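Colleague: Give the three-dimensional model of this entry:
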Amino acid sequence: MIQGVQIDLISAERLDKLTMMEKIHLILDEVMEGNIVVLEKGLAPEEQSKLIEVTMREISPDGFAGIEMETYPVKEAQGGFLGKLFGGRRPETRLTVIGPANQLKTLRKDKDLISAWVSSSR
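Modeller: Predicted structure coming up:
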């Protein structure tokens, strides 16, 4: 049997085909199995909020410890203030890393790097 941590890389194309709740269940099911999930395209703010809300209901004292989630900072919309005011592009969500809180710890995060420590113990 192979020992270690499974990392699932999920494409933006696959995520775009799912509803908000399908995305949340896909992510949470994988993380509850002890896997690390990397999303090519990050979640929208309302999807992140819903993921946290659903996660909080799943936490148990002797089982699931919750999630750790890091996303690159959002890119600014094109066109500055006037572009935003008159319906310019919305800011792009970016790569997101999600894993079990007891296995994934963020060591450093800046505009173009997420450095994380992953423990294989569960």
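
Colleague: rest of the way, CA atoms for contacts and neighbours
Modeller: Will do.

Colleague: quick one: secondary structure of the most far-flung residue of the chain relative to its centre?
Modeller: In terms of distance from the mean C-alpha position of the chain, residue 82 ranks first, at 30.2 Å (C-alpha atoms, centre = their mean). Classification of residue 82 using DSSP: H, G, I helix; E, B strand; the rest coil returns helix.

Colleague: That one and residue 73, how far apart?
Modeller: Distance, residue 82 to residue 73, using C-alpha to C-alpha, to the nearest Å: 21 Å.

Colleague: And this one, please, so the two structures can be compared:
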Amino acid sequence: MAEITTEDGVQIDLVSGERMKKLRSMEKIRLILDGVRDGNIVILEEGLSPDEESKLIEVTMTEISPDEFAGIEIESYPQQEPNPGFFSRLFGHNPPNKLTVIGPANRIETLHKDKNLIRALVT
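Modeller: Purely as a prediction, here's the structure:
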């Protein structure tokens, strides 16, 4: 994990897809939430599966407290499948997201998102 820090700034944790592949789902969620609870912005190279993203939101909701943890803000680019097959569509196979940006809800605000850009304000 690469860390970018500045004095009185924001720490950004850039997590490689290779590292995430070595972790089980709950380990991924803990890695993300521990970083965000510390006030860091976590950027995942390959993102989470839809099930993992749902579980991340579920676990986050149980940890929110008014004085300590405001929750998370999460934005992802969807993985682009050139032509998903019939069975993929039939069984609802959703590929994992690509780049995912996660940060503390009280420090990051998404200003704009489209297929080529995620613009966020970090305070």
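
Colleague: ok, back up a step: how about the residue farthest from the centre of the first structure, what's its partner in the second structure?
Modeller: Aligned counterpart of residue 82 of the first structure in the second structure: residue 86 (TM-score structural alignment).

Colleague: What lines up with residue 59 of the second structure in the first structure?
Modeller: That one, residue 59 of the second structure, aligns with residue 54 by TM-score structural alignment.

Colleague: What strand or helix carries its match?
Modeller: Counting by DSSP states H and E, the element that carries residue 54 of the first structure is helix 45-58.

Colleague: what does that helix contact?
Modeller: 20, 24, 28, 64, 66, 67 (C-alpha atoms under 8 Å, 6 or more residues apart in numbering).

Colleague: Contact partners for the equivalent of residue 115 of the first structure over in the second structure?
Modeller: Aligned counterpart of residue 115 of the first structure in the second structure: residue 119 (TM-score structural alignment). By C-alpha under 8 Å, 6+ apart, the contact set of residue 119 of the second structure is 110, 111, 112, 113.

Colleague: and what of residue 33 of the second structure?
Modeller: Counting by C-alpha under 8 Å, 6+ apart, residue 33 of the second structure touches residue 60.

Colleague: now do residue 69 of the second structure
Modeller: By C-alpha under 8 Å, 6+ apart, the contact list for residue 69 of the second structure reads 37, 63, 104.

Colleague: Now with 6 Å, please.
Modeller: Not one residue lies near residue 69 of the second structure by C-alpha atoms under 6 Å, 6 or more residues apart in numbering.
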